[in-house]
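[1] Sequence plus predicted model, see below.
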Amino acid sequence: MSSTELRRTALDATHRALGATMTDFAGWDMPLRYGSERDEHIAVRTRAGLFDLSHMGEIAVTGPQAAALLDHALVGNISGVKPGRARYTMICREDGGILDDLIVYRLGETDYLVVANASNAGAVLEALTARAAGFDAEVRDDGDAHALLAVQGPESAGVLGSLTDADLKGLKYYAGLPGTVAGVPALIARTGYTGEDGFELFVRPEHAARVWEALTEAGKDAGLVPCGLSCRDTLRLEAGMPLYGHELSTALTPFDAGLGRVVKFEKEGDFVGRAALAEAAERAAAEPPRVLVGLVAEGRRVPRAGYSVVVDGRTVGEVTSGAPSPTLGRPIAMAYVDAAHAAPGTPGVGVDIRGTHEPYEVVALPFYQRQK
């Protein structure tokens, strides 16, 4: 796909004016970094960072049977989500393979907003539309109606608080409420993908530049900086958060990924993939599948997705994500490894990096957890 065919967010001109390095991400022209990705990463960990996430997919599900449809289409108990709250969940195929991981916001009694990963937004929309047959509910692609900004980091509440009428202190994690930001309507959610406290702001695309500029001005004294996708990836890696296409895929069920807790067999009615997921749960209980673990390098070489995890020359797993960690000061990775080698401190574990078996320490995830 050429650069002329890439989709651009409402903040495209803003990113270019800031000198961002742009990249093709899931068909969108997105900022990779503005300067030093390490500096952007550290700003989010210690102060605040501002992200454009408008490439994410937004799907509205509305109507009298919206909750029933989502209970049928997704693995979670969505009807149990109270208005104003959000839930992390997944949409699976009939065979139990993960189509995508999602956040579902309940905006009202019969109104939901499903947020999908950019690379899977079309597939999720298609699946929800097909699964809506027989339900009194409407599934609508709402992506063009939203720009999505995120302010993340320990100073984020202070920065955003100066621009909104919303009660941020009373806004719990995984909750969202309508309000105004810089004088324009917004859905303000206490969610994020960085391991820090923070907020995601859904606004109309025509309001995005105004909100970005207001947040930038309000965050000057707090050290807020614009942040690209590169540091978002290292932040989520340190926080042990899975990324679709790396830790999650159609080849894995939620139980294979160690996320079986999101599957709610106790909810009323049948749901897509239930039988296959019940079998996956039984298999996982009888013989634990490969376990997602953290790996910390003893040396300086960085592991990448697809590299083999080895013990005594034998392959016992595979790296799913790897990068230098600005917080730890050493390369880190997430990997699926055989259960026999998954315990923290397991001796003799290495990663095959271009034919050399580099030593790595097995650690429990996450690598980093903020002090609350």
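    Everything's here; your move. Residues are numbered from 1 along each chain as shown.
[2] C-alpha from now on. contacts and neighbour counts both.
    Will do.
[3] just the helices in this protein please.
    In the chain, the segments counted as helices under DSSP state H are 12-17, 37-46, 66-73, 121-131, 156-161, 208-218, 229-238, 274-286.
[4] can I get those helices in CSV with mean neighbour count and distance to Asp256?
    Below are the helices of the chain laid out as CSV (neighbours: other CA atoms under 10 Å; distance: least, CA to CA, whole Å):
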stretch, mean neighbour count, distance to Asp256
helix 12-17, 14, 38
helix 37-46, 21, 30
helix 66-73, 24, 20
helix 121-131, 18, 21
helix 156-161, 20, 35
helix 208-218, 18, 39
helix 229-238, 22, 19
helix 274-286, 16, 7
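[5] How about the contacts made by Leu229?
    In this structure, Leu229 makes contact with 30-33, judged by CA atoms under 8 Å, 6 or more residues apart in numbering.
[6] quick revisit: mind giving me TSV with the helices of the chain and columns for distance to Gly80?
    TSV is the format used below for the helices of the chain (distance: least, CA to CA, whole Å):
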stretch	distance to Gly80
helix 12-17	38
helix 37-46	33
helix 66-73	9
helix 121-131	19
helix 156-161	28
helix 208-218	32
helix 229-238	27
helix 274-286	18
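[7] Tell me which of the ones you listed sits nearest to Phe25.
    Each of those has some distance to Phe25 by CA to CA; the shortest is helix 229-238, at 9.1 Å.
[8] which one of the helices of the chain lies closest to Asp24?
    When the helices of the chain are ranked by proximity to Asp24, the top entry is helix 229-238, at 10.8 Å, counting by CA to CA.
[9] gap between the closest one and the chain center?
    Computed by CA atoms, centre = their mean, to the nearest Å, the separation of helix 229-238 from the middle of its chain amounts to 10 Å.
[10] still on that earlier bit, now, the most widely separated pair of the contacts of Leu229?
    Using CA to CA, the contacts of Leu229 span at most 9.2 Å, a distance reached by Met30 and Arg33.
[11] between the two, who's got more neighbours?
    When neighbours are counted by other CA atoms under 10 Å, Met30 and Arg33 differ, and Met30 comes out ahead with 26 against 22.
[12] wait, what's in contact with that one?
    Here Met30 is in contact with 8-9, 12, 22-24, 55, 228-229 (CA under 8 Å, 6+ apart).
[13] Next, count neighbours for Tyr244.
    Summarising burial for Tyr244: neighbours were counted as other CA under 10 Å, giving 16.
[14] Just among the contacts of Met30, which is most surrounded?
    Neighbour counts for those were taken using other CA under 10 Å; the highest belongs to Gly228, which has 28 neighbours.
[15] wait, that residue sits on Asp29?
    No: the criterion here is CA atoms under 8 Å, and Gly228 misses it with Asp29 at 11.6 Å.
[16] Ok, which of the helices of the chain comes nearest Phe255?
    If you check each of the helices of the chain against Phe255 by CA to CA, helix 274-286 wins as the nearest, at 6.2 Å.
[17] Comparison target, given below:
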Amino acid sequence: MTETTTAPTAAEKHTALHEEHAALGASFTDFGGWQMPLKYGSELAEHRAVREAAGLFDLSHMGEIWATGPDAGALLDYALVGKLSAIPVGKAKYSLICATDGGIIDDLIVYRVSEDDFLVVPNAGNAPTVAAELEARLAAFEAARGAAAVTLRDASAETSLVAVQGPNAEAIVLAVVHPDDAAAVVGLKYYAAVELEAAGIPVLLARTGYTGEDGFELFVPNGRAAELWKALAAAGEGHGLIPCGLASRDSLRLEAGMPLYGNELSRERTPFAAGLGGVVALKSKEGDFVGRAALQAAKDDGEGATSGQRLVGLRGLGRRAARSHYPVLKDGVKVGEVTSGQPSPTLGYPVALAYIDVEHSAPGTRLDADLRGKAEPFEVVALPFYQRQK
């Protein structure tokens, strides 16, 4: 991501909170066609606030697609790699949408809000692609069954998403909900969601963070997003809450070892190479789904386990950080490439994610990153780099 100071073009999109960010002095960057806050001041201060207190994020560039009807779960079982029909009401599941060749189109989260209502949340730049893919897969699903009791509705353009992340996130959310809903907030488990009111505004409250910390995401209609943002900011004043941009979000997710589409995940990689084979329901899900044959073949071939490359964590043994696309070497020979890398503000040493030839991917393996012609030592380590104390 690079900071931009140029005026947005007609093709660039703004979230409903753009004016709030501008008033706070945010620096903006293009991300998936959206003008998003990169940082408001110090990205290091924003990173540390989330680790030590709390951060407030605008994630309204993410997509929101509703699958509704008695056959909604069956459709998602066919369209995605997981068994989404098995999600209990009020819970969520991480999944992937793959092409017929097994390549990853996007990673996403699916919430089961009621028996017949599922909310699919794809990444920002991929949201239109995922919406189109789901429509195409619905047509194939209906053709195979003769008919299907399911509809799709892309609510991305009318929905905002605000996140509160950090050790004080629960206290901040409790400050804006009705006392009668306090138990629902405290009892909300990781990868779960509940409908309630926050600051008097109906929201879907989820607990599915992307920073390695505890945290909540609040889905809200665009027209009330600014009102909710201001209420959360006011509630967080005594809890160390500050607004945070995409720069700190990226460093936080990297420390937590979480993949980013376009870096670690792409059409050229399968779930097995990315270490996400457990997401693919080859055994637990009956019937066909898009990409099943290719994914079964990849698993049988040992892709990402005994052949090809696999995604690993690298800990820097020196002070210089490896960046995206830097070659990774073993005895001077290229054996992989960095997908994400930077100094870790929390841990005090450089960290990186990289695809490495399987034979050199075991934890403890010493490798070098080619930092513009100079070899810098790294070691393969187990992920995540950082894990909060619960």
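    Perfect, thanks for sending it. Just so it is clear, the model here is predicted, and its values are computed rather than measured.
[18] Common neighbours of Met30 and Arg33 of structure 1, please.
    Both Met30 of structure 1 and Arg33 are in contact with 22, 228-229, where contact means CA under 8 Å, 6+ apart.
[19] counterpart of Leu108 of structure 2 in structure 1?
    Under the alignment (TM-score structural alignment), Leu108 of structure 2 maps onto Leu102 of structure 1.
[20] do Ile356 of structure 2 as well
    Using TM-score structural alignment, Ile356 of structure 2 pairs with Val337 in structure 1.
[21] any idea how far Tyr244 of structure 1 is from that match?
    As defined by CA to CA, to the nearest Å, Val337 of structure 1 lies at a distance of 18 Å from Tyr244 of structure 1.
[22] excluding its backbone neighbours, what's nearest the counterpart of Gly73 of structure 2 in structure 1?
    Structural alignment (TM-score structural alignment) places Gly73 of structure 2 against Ala67 in structure 1. Setting aside the residues directly before and after it, Ala67 of structure 1 is nearest to Ser79 in space (CA to CA, 6 or more residues apart in numbering), at 4.9 Å.
[23] Now do the contacts for the aligned residue in structure 2 for that neighbour.
    Ser79 of structure 1 maps onto Ser85 in structure 2 when the alignment is built from TM-score structural alignment. Ser85 of structure 2 is in contact with 72-74, 76-77, counting by CA under 8 Å, 6+ apart.
[24] Just to check, Ile87 of structure 2 is in contact with Lys93?
    Yes: Ile87 of structure 2 is within contact range of Lys93, at 7.0 Å (criterion: CA under 8 Å).
[25] Counting neighbours, go ahead and name the busier of these two.
    A count of neighbours by other CA under 10 Å puts Lys93 above the other of Ile87 of structure 2 and Lys93, at 20 against 17.
[26] ok, now how distant is the residue nearest to the spatial centre of structure 1 from Phe199 of structure 1?
    The geometric centre of structure 1, computed from its C-alpha atoms, lies nearest to Tyr193 (CA atoms, centre = their mean), at 5.1 Å. Tyr193 of structure 1 sits 10 Å away from Phe199 of structure 1, taking CA to CA as the criterion.
[27] quick revisit: touching both of Ile87 and Lys93 of structure 2, which residues are there?
    Between them, Ile87 of structure 2 and Lys93 share these contacting residues under CA under 8 Å, 6+ apart: Tyr111.
[28] Counterpart of Val159 of structure 1 over in structure 2?
    In structure 2, Val159 of structure 1 lines up with Ile172, judged by TM-score structural alignment.
[29] Pull the contacting residues for that match.
    Taking CA under 8 Å, 6+ apart as the test, what Ile172 of structure 2 contacts is 232, 235-236, 239.
[30] Map Lys230 of structure 2 across to structure 1 for me.
    Aligned by TM-score structural alignment, Lys230 of structure 2 pairs with Glu213 of structure 1.
[31] Can you give me the distance of that match to Leu201 of structure 1?
    Relative to Leu201 of structure 1, Glu213 of structure 1 is positioned 14 Å away (criterion: CA to CA).
[32] Do a quick rundown of the strands in the stretch 101-250 of structure 2.
    104-114, 117-121, 151-154, 159-165, 193-198, 201-206, 215-221, 241-243 (DSSP state E, counting those that start in this stretch).
[33] any chance of these in a markdown table, plus distance to Ala136 of structure 2 and mean neighbour count?
    Shown next, in a markdown table, are these (distance: least, CA to CA, whole Å; neighbours: other CA atoms under 10 Å):
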| stretch | distance to Ala136 of structure 2 | mean neighbour count |
| --- | --- | --- |
| strand 104-114 | 14 | 22 |
| strand 117-121 | 15 | 22 |
| strand 151-154 | 11 | 16 |
| strand 159-165 | 23 | 26 |
| strand 193-198 | 28 | 19 |
| strand 201-206 | 28 | 20 |
| strand 215-221 | 26 | 23 |
| strand 241-243 | 38 | 22 |
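[34] and Pro350 of structure 2, which of the ones you listed is closest to it?
    Relative to Pro350 of structure 2, the nearest member of the strands of the stretch 101-250 of structure 2 by CA to CA is strand 159-165, separated by 23.1 Å.
[35] Can you state the mean residue-to-residue distance of that closest one versus structure 1?
    Once fitted to structure 1, strand 159-165 of structure 2 is off its aligned match by 0.3 Å on average (mean CA distance after the TM-score superposition for structure 1).
[36] helices or strands up against that strand?
    Other helices and strands packing on strand 159-165 of structure 2, by 3 or more CA pairs under 8 Å, 6 or more residues apart in numbering; DSSP states H and E, are strand 54-58, strand 215-221, helix 225-235.
[37] Mind checking those for the one nearest to Thr159 of structure 2?
    Of all these, the one in closest proximity to Thr159 of structure 2, counting by CA to CA, is strand 215-221 (4.7 Å).
[38] helices and strands around that closest one, which ones?
    Helices and strands touching strand 215-221 of structure 2, as assessed by 3+ CA pairs under 8 Å, 6+ apart, comprise strand 159-165, helix 169-176, strand 201-206.
[39] How much space separates the match of Ile356 of structure 2 from Ala118 of structure 1?
    Using CA to CA, one gets 28 Å for the distance from Val337 of structure 1 to Ala118 of structure 1.
[40] Ok, Val349 of structure 1 next?
    Distance of Val349 of structure 1 to Ala118 of structure 1, computed by CA to CA: 35 Å.
[41] Between those two, which is the more surrounded one?
    Neighbours around Val349 of structure 1 and Ala118, counted as other CA under 10 Å, are more numerous at Val349. The numbers are 23 against 17.
[42] show me the contacts for that one.
    For Val349 of structure 1, the contacting residues are 309-311, 341, 359-362, taking CA under 8 Å, 6+ apart as the criterion.
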